[in-house]
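K.L.:
I'll drop the sequence and a predicted model, then ask my questions.
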Amino acid sequence: MSQQDLPNAATKVLIVDDDPSLLRLLSIRLKAAGYDVESAANAKVALGTLQSFLPEVVISDLRMEGMDGMALFQQIRQQHPNMPVIIMTAHGTIPDAISATKQGVFSFLTKPFESQQLLDTVQQAILLQPSTNEDNADKDHWRANIISRSTVMASLLQQAKQVASSDFSLLIHSQSGTGKELLAKAIHLASSRKDKPFTAINCAAIPEQLLESELFGHTRGAFTGAAKDHVGLFQATDGGTLFLDEIGDMPLNFQVKLLRVLQEKEIRPVGSTQSIKVDVRIISATHKNLQQAIINNSFREDLYYRLNVVELELPPLAERREDIPLLVQYFLNQAVQRSNSPIKSLNVEAMELLIAAPWPGNIRQLQNVVEQSIALCSENVISEVVIKNALRDKTTQLPSFQQAREHFERDYLARLLKITAGNVSQAARIAQRNRTEFYKLLNRHHLIPESYREE
């Protein structure tokens, strides 16, 4: 780690391990690198320390007496959904660590690990997460609504922050549903125009005959129905940022008028003979290939180069799958706040389905799937069956033979327990299995007879 990469003195790291010697060694390494370090000998102590210390990163051993690292992570996620947790694991528990990352753990370190690997992982966690420190939170306020910990998004946001300070026109290229408007708003908040208006308009959603009036305004009597003067979005956004979404769907005839406005920096309302000076930064976005549109004569080449001074490529959700657990938790929390419903979570299999899904509709589709799952699930834990129904993925509707057998066994055993009100001996007789074998089946499917017994 170079001198310029050293963390801010206020950067806080909490280490949790029931091995005193390892705890002391890690503390020494991190303090030497400039971090403010607190240590906890077990998960319960860590939860108490968390409230007062408020770390930016938590490093925890996976295997500990009492509450283990994953149970600690679940507790932390409920209180601080965006706080990165790094899990330390021995070689024999690598499959557990891989499962942990699917549930939202930031990363894992396999013992023994080098000091530099530890420092690099901690630094990456800090760089890719919204900070809990007040000074850094203020610094990162511009991107507060963008939920991500992926390296590809970190690189994009670094570019966005860099070009925000200039006044160049920007073109954001991405698939539908990736959050182009969120990125545009973030760039606006990182710019010197942040105290001025940010206005977004979808060029594909407004009929051609109304687009000129909407953007440039009109005077009273300019056309039938124009009962009074109307200020257009260019004038209303003066000094700020105008976001033109789906610019590739803008009518060809109107592209000439927009080009003139960008060149002259003035607009002329419909029906007026007077031009009005405007100072507006343009950020445009499209899911189309504009260079191909130029070849097809559906987009003007001169307008393209005027809009595309700097181009940012916003990755689809399939290229930032490590963000899915964070986004799912965010949508779950939002749903709870809106509906005042009980807190819900996903089981491991459900989260794995979401991480592996193709997501042609990107984040918008993910939000829809999560909200559908909440509406369709009567339990506090959302299962993979509910997720499959919400995904409507035809390729997952026919399970494998092993999956079908497991589902049948679980449903069959649960039904027996309901019929017998949790009486294992009676249920075993109905199933024509001895009591010992029946208990093994229940344990395999994590079914607890006591929960089926009537008061």
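P.N.:
Received it, and whenever you're ready, just let me know what you need. Residues are numbered from 1 along each chain as shown.

K.L.:
all contacts plus neighbour counts: C-alpha atoms, from now on.
P.N.:
Noted.

K.L.:
burial measure for Q235, as a count.
P.N.:
Q235 has 20 neighbours, counted by other C-alpha atoms under 10 Å.

K.L.:
Apologies, that question was intended for K394.
P.N.:
K394: 9 neighbours (other C-alpha under 10 Å).

K.L.:
From the rest of the structure, what touches the helix or strand containing Y305?
P.N.:
Taking DSSP states H and E as the criterion, Y305 maps to helix 301-307. Outside helix 301-307, the residues that touch it by C-alpha atoms under 8 Å, 6 or more residues apart in numbering are S169, L170, L171, Q255, V256, L259, L262, I282, I283, S284, L290, I294.

K.L.:
if we go to 7 Å?
P.N.:
S169, L170, L171, L259, I294 (C-alpha atoms under 7 Å, 6 or more residues apart in numbering).

K.L.:
who touches the second one in this structure?
P.N.:
Contacts here follow C-alpha under 7 Å, 6+ apart; on that basis L170 touches I282, I283, S284, L307, N308, V309, V310, E311.

K.L.:
you'd agree the fifth one is up against H173?
P.N.:
Same thing as N308. No: using C-alpha atoms under 7 Å, N308 is not in contact with H173, being 10.1 Å away.

K.L.:
Could you pull out the strands in the stretch 201-350 of the chain for me?
P.N.:
217-218, 230-231, 241-245, 266-267, 276-277, 281-286, 310-313, 345-346 (DSSP state E, counting those that start in this stretch).

K.L.:
Ok, the stretch 1-150 of the chain next?
P.N.:
12-16, 36-40, 57-61, 85-89, 107-110.

K.L.:
Just send the ones you listed back as CSV, with distance to S148 too.
P.N.:
Converted to CSV, the strands of the stretch 1-150 of the chain look like this (distance: least, C-alpha to C-alpha, whole Å):
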stretch, distance to S148
strand 12-16, 20
strand 36-40, 24
strand 57-61, 15
strand 85-89, 14
strand 107-110, 14
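
K.L.:
who wins for proximity to V381 among these?
P.N.:
strand 85-89 (22.0 Å; C-alpha to C-alpha).

K.L.:
now the angle between strand 12-16 and the closest one, please.
P.N.:
Between the axes of strand 85-89 and strand 12-16, defined by axes from the mean of the first three to the mean of the last three C-alpha atoms, to 10 degrees, the angle is 30 degrees.

K.L.:
so strand 85-89 versus strand 57-61, what angle?
P.N.:
20 degrees.

K.L.:
Quick check, K161 in contact with L189.
P.N.:
No: using C-alpha under 7 Å, K161 is not in contact with L189, being 9.6 Å away.

K.L.:
Take this one as well and set it beside the first:
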Amino acid sequence: MTLVVNAHLLLVDDDPGLLKLLGMRLASEGYQVSTAESGQEGLRVLSREKIDLVISDLRMDEMDGLQLFSEIQKRSPGMPVIILTAHGSIPDAVSATRQGVFSFLTKPVDREALYKAIDEALSQSGSAVDEAWRENIVTRSPLMQRLLEQARMVAQSDVSILIQGQSGTGKEVLARAIHAASPRAGKPFVAINCGALPEQLLESELFGHARGAFTGAVSSREGLFQAAQGGSLFLDEIGDMPLALQVKLLRVLQERQVRPLGSNSDIAVDVRIISATHRDLPKAMELGEFREDLFYRLNVVSLKIPPLQARPEDIPLLANHLLRQAAGRNKPFVRRFSTEAMKLLVAAAWPGNVRQLVNVIEQCVALTAAPVINEALVAQALEGENTALPTFADARSQFELNYLRKLLQITKGNVTQAARMAGRNRTEFYKLLARHELDASDFKGT
């Protein structure tokens, strides 16, 4: 048996003595261990820490192990859970495994049986085995952790993925991470911005062209589908692709063959498609600007990156990471932000998301002559960045998100009360929450 060390385990048990003993035993084996003396406390730990596996007692007051498992699956689908109980029985075990609990062990727990269950759970879930695939994504946000868990799981299949999110949220970074976590990782990752080129040039870039296909085509050239053979093709801003080209792309996806411009023969291609957009594609379909059949081909799995403002806990982490990078390139004497400067960064609106944060940090490092970046430099950089207005659609979406979060905070996750305050019926309000990927249960007790 090979233990998957460095994994972060959460132990939940209302017996402090047993909790301490098991925690010490697992920590001595190389695991990182957090503990909680109740299900509710365990959920709070999960909301603020990156946990790979939960080990919970079955019999606990207020929230038992199976109720805790149910809540965990709502918040972090796929999180492996092992249930321990001193009251083990066949009906309990059957009930637990039917609900999706990874393993059910009776107390006193056999050490080797527990280690084997932990090892198998971590190996099957992929947790803590290899984080290299997401090394460029810096986060501690539960929203992002949940997204990354979904991304890692879907990376193992070959389905098409549509990444949605505001400009600057890091859609290409996530696409590269998915490729790195997939069986295609050893093959090329090729990216193209579908809104940056005129139609004929975009078609030539994607599918290639034969010699003489158009003026200036003095030689044949393979397209990006061929360049990405065996790997992944990232179609950024797919919502801006011209309608005529959408038809040709759909044919390629259906037949898995491309026909270069000016050629009479088809070429077989084996490519995984990851696309991204900041546009509202359902709205674009209503307006006749995006093909419905192509949308469903691309949107087999949808991943939505939350805006930076929705995950303020990531701002200090990102800011310090970007500071180290910028300082390492230009000014190694720059060490940190002052307390007031960091408060200003956390309080900023960030309409340009992570891309805007990168620009602000780069400007601060370029202008500082001291090892500590002060509040005035941050304020100056933010003022320069904020002269660029977001699009109307992005601004409206951000307002809706902030408004809904505020309502749920005020009502402590009571959807009926929040809908009434918003002047909407419950059905409409639930649709709004779903659109912005908000879970009312995350706000209970806040």
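P.N.:
Right, received. Where do you want to start? Please read these numbers as outputs of a predicted model, since none were measured by experiment.

K.L.:
For the two chains, what TM-score is obtained?
P.N.:
Aligned and superposed, the two chains score 0.63 in TM-score terms (TM-score structural alignment, normalised by the length of the second structure); 308 aligned residues with a C-alpha RMSD of 3.2 Å.

K.L.:
Give me the outermost residue of the second structure relative to its centroid.
P.N.:
If you look at how far each residue of the second structure sits from its centre, by C-alpha atoms, centre = their mean, the farthest one is G212, at 44.2 Å.

K.L.:
So which of the strands of the stretch 1-150 of the first structure is nearest A46 of the first structure?
P.N.:
The nearest among these, by C-alpha to C-alpha, is strand 36-40 at 5.2 Å.

K.L.:
any residues touching the closest one, and which ones?
P.N.:
Counting by C-alpha under 7 Å, 6+ apart, 9-17, 23, 27, 30-31, 46 sit against strand 36-40 of the first structure.

K.L.:
Recalculate using a threshold of 10 Å.
P.N.:
The contact list for strand 36-40 of the first structure, computed with C-alpha atoms under 10 Å, 6 or more residues apart in numbering, reads 7-18, 20, 23-24, 26-31, 45-50, 53, 55, 57-60.

K.L.:
between K161 and L189 of the first structure, what contacts are shared?
P.N.:
Contacts common to K161 of the first structure and L189, judged by C-alpha under 10 Å, 6+ apart, are D140, W142, R143.

K.L.:
Top of those by number of neighbours, please.
P.N.:
R143 leads those on contacts (other C-alpha under 10 Å) with 22 neighbours.

K.L.:
give me the element Q417 of the second structure is part of.
P.N.:
Going by DSSP H and E, Q417 of the second structure is part of helix 415-422.

K.L.:
For the aligned partner of A326 of the second structure in the first structure, list the residues it contacts.
P.N.:
Alignment note (TM-score structural alignment): A326 of the second structure maps to A335 of the first structure. Listed by C-alpha under 10 Å, 6+ apart, the contact partners of A335 of the first structure are Q329, S341, P342, I343, K344, V370, E371, I374, A375.

K.L.:
check contacts around the counterpart of R152 of the second structure in the first structure.
P.N.:
Using TM-score structural alignment, the partner of R152 of the second structure in the first structure is K161. The contact partners of K161 of the first structure, by C-alpha under 10 Å, 6+ apart, come to D140, W142, R143, A186, I187, H188, L189, A190, S191.

K.L.:
Aligned against the first structure, show me the partner of the residue farthest from the centre of the second structure.
P.N.:
So, by TM-score structural alignment, G212 of the second structure is matched to G221.

K.L.:
and what of P188 of the second structure?
P.N.:
By TM-score structural alignment, P188 of the second structure lines up with P197.

K.L.:
Can you give me the distance of its match to L156 of the first structure?
P.N.:
Distance, P197 of the first structure to L156 of the first structure, by C-alpha to C-alpha, to the nearest Å: 24 Å.

K.L.:
re the thing from before, which of the contacts of strand 36-40 of the first structure fall within helices?
P.N.:
The helices, defined by DSSP state H, take in 20, 23-24, 26-31, 45-50, 53 from the contacts of strand 36-40 of the first structure.

K.L.:
now, among the contacts of K161 of the first structure, which is nearest to E208 of the first structure?
P.N.:
Closest to E208 of the first structure out of the contacts of K161 of the first structure is H188 (27.1 Å), distances taken as C-alpha to C-alpha.

K.L.:
Now K277 of the first structure. Nearest residue, chain neighbours left out?
P.N.:
E266 (4.2 Å; C-alpha to C-alpha, 6 or more residues apart in numbering).

K.L.:
who are the neighbours in contact with the equivalent of the one you found over in the second structure?
P.N.:
Under the alignment (TM-score structural alignment), E266 of the first structure maps onto Q257 of the second structure. The contact partners of Q257 of the second structure, taken as C-alpha under 10 Å, 6+ apart, are F207, F225, Q226, R251, S265, D266, I267, A268, V269, D270.

K.L.:
Show me the one in the residues you listed that has more neighbours than the rest.
P.N.:
If you rank the contacts of Q257 of the second structure by neighbour count (other C-alpha under 10 Å), F225 sits at the top with 27 neighbours.

K.L.:
Trace it over to the first structure, please.
P.N.:
Using TM-score structural alignment, F225 of the second structure lines up with F234 in the first structure.

K.L.:
thought that match was touching T199?
P.N.:
Yes: with contact defined as C-alpha atoms under 10 Å, F234 of the first structure and T199 form a contacting pair (8.9 Å).

K.L.:
which residues do the two both contact?
P.N.:
With C-alpha under 10 Å, 6+ apart as the test, F234 of the first structure and T199 both reach G240, T241, L242.
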